[in-house]
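>>> Here is a sequence with its predicted model. Questions after.
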Amino acid sequence: MPRPEGILALLDSRSFGSIWFWVILTLAWTLAGRRILGVPADVIAGAIRAEPGPRDDPAALTLLDWLSLTLPRWRVDRREGPVLMGLGAFLLTTLAILGFGYGLEMAQALVLLILPFALLFALELRLARRLRAVLAQAEVGMPVNEAGLRAARLMRRHRVVIVAMSILAVALTAFYGAIWMIVHPFGH
């Protein structure tokens, strides 16, 4: 049976001084902005450039097709939501207590890495709910170009939020990591 000291020693490994932590942080935020709800950025950009008119623009149709394929994955049932939120809150609270209460560097780094992505996940669920409404309107008669443009604008606005969150999260993590390294030059 593993001893608690061994598990705590693993969590206390150097995070802010490791190049791998910074590579993972940068890579995670880079990949977060590449796709919105699984839809590539170039599909969204094409739908924004769609011209209004009587004919359905292929770019708007492509975006609506992507949404009809990806949005069902972003549906959280009424019973799943509280369980998912409870598990996430438990995980983040446990890491925060270990990190900021007991001073474990790895737990602090994980909180700074996971917490913004938890907020981003909540925003993406909200965006998916809004896009489902747009898709439902398109199915009952809204012109395809208008529905595609409306969906693309919502997704572009969400991408701006992702970029702002990524800049803020990386800057705050770098600032906190620098302070940690100054205060704990030898990792203790």
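That came through fine. Residues are numbered from 1 along each chain as shown.

>>> C-alpha only now, for contacts and for neighbours.
Will do.

>>> tell me which element the spatially most central residue of the chain falls in.
In the chain, the C-alpha nearest the mean C-alpha coordinate belongs to residue 120, at 3.8 Å (C-alpha atoms, centre = their mean). Element membership for residue 120 (DSSP states H and E) is helix 105-139.

>>> Which positions in the helix or strand where residue 158 lies come out as buried?
Residue 158 is part of helix 144-183 when elements are defined by DSSP H and E. Residues of helix 144-183 classed as buried: 144-156, 158-159, 162, 165-166, 169-170, 173, 176-177, 180-181 (neighbour count, 16 or more other C-alpha atoms under 10 Å).

>>> then this one, side by side with the first:
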Amino acid sequence: MDWYTTVFEVIDMRSFSNLWYWIMLAILWSTVTHWVLGVPWDMVHRARRHGGQLEADLHTLVMIYARRMVHIADVAGFALVWFASAILSALAVIGFWHGVEFAQAVFLMLFPLAIVMLLSFRVARRVLDAGESGEALYRRLGRHRLVVRMIGMVSIFVTAMWGMYQNLAVGPLGG
């Protein structure tokens, strides 16, 4: 048995039939929906409920992350879009054209995340431009979180449907 065969026996490249893939997908979307513009959602909730110093801290933290995201978009936005497009295109071609399940699985994780990142950059710019605070900031963060959660639900649904199709149509031996 050679090295290549041993590695691929240990690391199952049939992602959709692998429990670890589904655990990682759940952790990924749980984490993405918990952190809104770099701020944990429980902090937003507590600041809205109690106000005072918690609200001031939240506003400061949101502004720090929003300025950071806008700076990154302004300085490296083109390069980031180019690089992400190249990676996603390569994954799509390798996964769906050439039938590599691992690339399909990674694409189905990263493509929705790219959409979430674009939306996050947009929301960060809007927060900075409007100088939002208080209830307006809570509404903006809440709407953004809702959109991210909906993207996550659609992503998990599409991934589950594609994974079931792969497992039923391709079968355990790859064809």
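Cool, got the structure. This one's a predicted model, so the numbers in the text were calculated from it and none came from an experiment.

>>> Give me the TM-score for this pair.
Once superposed, the chains reach a TM-score of 0.85 (TM-score structural alignment, normalised by the length of structure 2), with 166 aligned residues with a C-alpha RMSD of 2.2 Å.

>>> where's residue 12 of structure 2, which helix or strand?
Here residue 12 of structure 2 is assigned to no helix or strand, by DSSP H and E.

>>> Excluding covalently adjacent residues, which one is nearest to the aligned partner of residue 109 of structure 2 in structure 1?
Using TM-score structural alignment, the partner of residue 109 of structure 2 in structure 1 is residue 113. Excluding the flanking residues, the one nearest residue 113 of structure 1 by C-alpha to C-alpha, 6 or more residues apart in numbering is residue 25, at 6.7 Å.

>>> since we're on the one you found, how many residues are nearby?
Residues near residue 25 of structure 1, counting by other C-alpha atoms under 10 Å, number 20.

>>> Check residue 34 of structure 2 too.
By other C-alpha under 10 Å, 16 other residues sit near residue 34 of structure 2.

>>> Distance across stretch 43-58 of structure 2, terminal residue to terminal residue?
7 Å (C-alpha to C-alpha, to the nearest Å).

>>> which residues does the aligned partner of residue 59 of structure 2 in structure 1 contact?
Mapped onto structure 1 by TM-score structural alignment, residue 59 of structure 2 lines up with residue 64. Going by C-alpha atoms under 8 Å, 6 or more residues apart in numbering, residue 64 of structure 1 touches 135, 147-148.

>>> and what of residue 33 of structure 2?
145, 148-149, 152.

>>> Considering these, which are maintained in structure 1?
Shared contacts between this structure and structure 1 among the contacts of residue 33 of structure 2 (both residues aligned by TM-score structural alignment, their matches' C-alpha atoms under 8 Å) comprise 145, 148-149.

>>> In TSV, list these along with distance to residue 88 of structure 2.
Compiled in TSV, these are given as follows (distance: C-alpha to C-alpha, whole Å):
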residue	distance to residue 88 of structure 2
145	24
148	19
149	21
